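>>> here is a sequence together with a model predicted from it:
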Amino acid sequence: MLEDKELLHLLRNEKTQNEGFKFLVQQYQRSLYYHIRTIVINHDDTDDVLQNTFIKIFKNIHSFKEESKLYSWMFRIATNEALTFLQKKAKQNTVSTEEVLQNAVNNLKADTYFEGTEIQIQLQKAIAQLPEKQQLVFKLKYFEELKYEEISEMLSTSVGALKASYHLAVKKIEDFLKTN
């Protein structure tokens, strides 16, 4: 595993850029895939968003200012790509993003890459009912076990606002699971 400085050096040098990108993909593909998958739910959509994310990272690596960790910057790009994807899909189907997510959750059983149980499907249904920001904060905190400070850096939001969003999300999920 390469350190950020080494990776950035390879990526920003024309002669080693392709090699650096190969290392970047090897190092972060799995974690970015799962991050995106928690947002868009569907495997095929996740692959599309992941590909777009890596393209955007490759094109914009020179503008990375190193004010945050490389993975935080990439996760922010992945998050934005995933949310943009959901919004486009909703617009194409003339439905809300919530309905897009609900459809994805309803199709989880047919997804050959989903190995979850009925309880996990119910949890996904509960999460899909949340407002977009609460969904995102819950997924980052619960599934990816990120610290509030890391999420704050990714989403450019205060830790206090994140804690409030997470608390509200947990309460709504508990209420949903109790009634369904």
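Great, that's in hand.
>>> from here on, contacts and neighbour counts on C-alpha atoms
Fine.
>>> mind listing the helices for the protein?
Per DSSP state H, the chain carries helices over the ranges 4-12, 17-40, 43-60, 70-92, 97-106, 118-128, 132-138, 148-155, 159-179.
>>> can you put the ones you listed in CSV and add mean neighbour count and distance to residue 112?
Shown next, in CSV, are the helices of the chain (neighbours: other Cα atoms under 10 Å; distance: least, Cα to Cα, whole Å):
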stretch, mean neighbour count, distance to residue 112
helix 4-12, 16, 34
helix 17-40, 17, 14
helix 43-60, 17, 9
helix 70-92, 18, 21
helix 97-106, 19, 13
helix 118-128, 18, 14
helix 132-138, 21, 24
helix 148-155, 18, 30
helix 159-179, 15, 25
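>>> ok, and the closest non-adjacent residue to residue 124?
Distances taken as Cα to Cα, 6 or more residues apart in numbering place residue 105 nearest to residue 124, at 6.3 Å, with adjacent residues excluded.
>>> and that neighbour, what does it touch?
Residue 105 is in contact with 41, 121, 124, 125, 128, counting by Cα atoms under 8 Å, 6 or more residues apart in numbering.
>>> got the contact list for the last one?
Under the criterion of Cα under 8 Å, 6+ apart, the contact partners of residue 128 comprise 98, 101, 102, 105, 135.
>>> sorry, back to before: now distance to residue 86 too, for the contacts of residue 105, in JSON lines please.
JSON lines is the format used below for those (distance: Cα to Cα, whole Å):
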{"residue": "41", "distance to residue 86": "10"}
{"residue": "121", "distance to residue 86": "19"}
{"residue": "124", "distance to residue 86": "16"}
{"residue": "125", "distance to residue 86": "16"}
{"residue": "128", "distance to residue 86": "12"}
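>>> adding another structure so you can compare the two:
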Amino acid sequence: MSEDADLIARLQDPARKDAAFRVLLEKYQQRLYWHIRRMVISHDDTDDVLQNTFIKVFRHIDNFKGQSKLYSWMYRIATNEALSYMKKRSQRMGITDEALREHLVDSLEADPYFDGDQAQLQLQRALAGLPDKQRQVFNLKYFEEMKYEEMSELLETSVGALKASYHLAVKKVESYLREINA
């Protein structure tokens, strides 16, 4: 039995669920935090989305059928929570999703949890202008160094489509960076 299969069995056992959930948090919290943080940008917003993600995981673990990896399932929950959060926030503010991302990147310099330099800020601005799919693929490949095959399972997309999305994202990021540094 794999490590995740054992963890899932414990999570689905009411007598061991709480202890197993602490193990799940320890194992996946940081990885999901950074995935969400790259989507919502703000540390405080990330904490909110991460908390909502783990609440949904806790409530719905009994429905997990094991047809994908545990992380893939949680990743999709986190992605959906982050996208939903951003959409609601942009609607509340009466601005587009892209304008919200730009606003959040602009506020990064004042974020005490952001320790990047000017180059990091420029990269974040470039990423804010990408379509969701390209930004997601770029983040997985560039920041998480994920292989296309793993991304394919995670995003339920062909390897060829992922390579094309990454290539387009890289070209757009390079173009943006050349333009602002010209």
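Everything's here; your move. The structure presented is a predicted model; accordingly, all values stated were derived computationally and were not measured.
>>> ok, the residue nearest to the spatial centre of structure 2 to residue 66 of structure 2 distance?
When Cα atoms, centre = their mean is applied to structure 2, the residue found nearest the centroid is residue 35 (2.9 Å). Using Cα to Cα, to the nearest Å, we find residue 35 of structure 2 at a distance of 22 Å from residue 66 of structure 2.
>>> kindly report the same for residue 114 of structure 2.
From residue 114 of structure 2 over to residue 66 of structure 2 (counting by Cα to Cα), the distance is 36 Å.
>>> quick one: which of the two has more around it?
residue 114 (15 against 11; other Cα atoms under 10 Å).
>>> tell me if I'm right that the more buried one and residue 104 touch.
No: counting by Cα atoms under 8 Å, residue 114 of structure 2 does not reach residue 104; the two are 11.8 Å apart.
>>> just checking, residue 19 of structure 1 touches residue 12?
No: the pair residue 19 of structure 1 / residue 12 is not scored as a contact, 10.8 Å apart, by Cα under 8 Å.
>>> can you tell me the closest non-neighbouring residue to residue 38 of structure 2?
Nearest to residue 38 of structure 2 is residue 139, by Cα to Cα, 6+ apart, at 7.3 Å.
>>> count of neighbours near that neighbour?
Residue 139 of structure 2 has 20 nearby residues by other Cα under 10 Å.
>>> which one in structure 1 is aligned with it?
Mapped onto structure 1 by TM-score structural alignment, residue 139 of structure 2 lines up with residue 139.
>>> so how far is residue 128 of structure 1 from that match?
11 Å.
>>> touching both of these two, which residues are there?
By Cα under 8 Å, 6+ apart, no residue touches both residue 139 of structure 1 and residue 128.
>>> how long is stretch 7-18 of structure 1 end to end?
End to end - Cα to Cα - stretch 7-18 of structure 1 spans 11 Å.
>>> which residues are contacting that stretch?
Residues contacting stretch 7-18 of structure 1 (Cα under 8 Å, 6+ apart): 19, 20, 21, 23, 24, 61, 62.
>>> rewinding a little: touching, the match of residue 139 of structure 2 and residue 36? I think so.
No: here residue 139 of structure 1 lies out of contact with residue 36, judged by Cα under 8 Å, at a distance of 10.2 Å.
>>> that older thread, residues touching the residue nearest to the centre of structure 2, list them.
residue 139.
>>> and with 7 Å instead?
Not one residue lies near residue 35 of structure 2 by Cα atoms under 7 Å, 6 or more residues apart in numbering.
>>> map it onto structure 1.
By TM-score structural alignment, residue 35 of structure 2 lines up with residue 35.
>>> tell me how far its match lies from residue 140 of structure 1.
Distance, residue 35 of structure 1 to residue 140 of structure 1, using Cα to Cα: 8 Å.
>>> could you do residue 167 of structure 1 as well?
13 Å.
>>> check residue 122 of structure 1 too.
Applying Cα to Cα to residue 122 of structure 1 and residue 140 of structure 1 gives a distance of 18 Å.
>>> same question, residue 55 of structure 1
Taken as Cα to Cα, the span from residue 55 of structure 1 to residue 140 of structure 1 is 23 Å.
>>> residue 138 of structure 2 touches residue 166, doesn't it?
Yes: between residue 138 of structure 2 and residue 166 there is a contact at 5.5 Å, judged by Cα atoms under 7 Å.
>>> ok, the residue nearest to residue 113 of structure 1 when sequence neighbours are not counted to residue 145 of structure 1 distance?
Distances taken as Cα to Cα, 6+ apart place residue 43 nearest to residue 113 of structure 1, at 6.7 Å, with adjacent residues excluded. Separation of residue 43 of structure 1 from residue 145 of structure 1 (Cα to Cα) stands at 21 Å.
>>> tell me if I'm right that residue 104 of structure 1 and residue 41 touch.
Yes: at 6.1 Å, residue 104 of structure 1 counts as touching residue 41 under the criterion of Cα under 7 Å.
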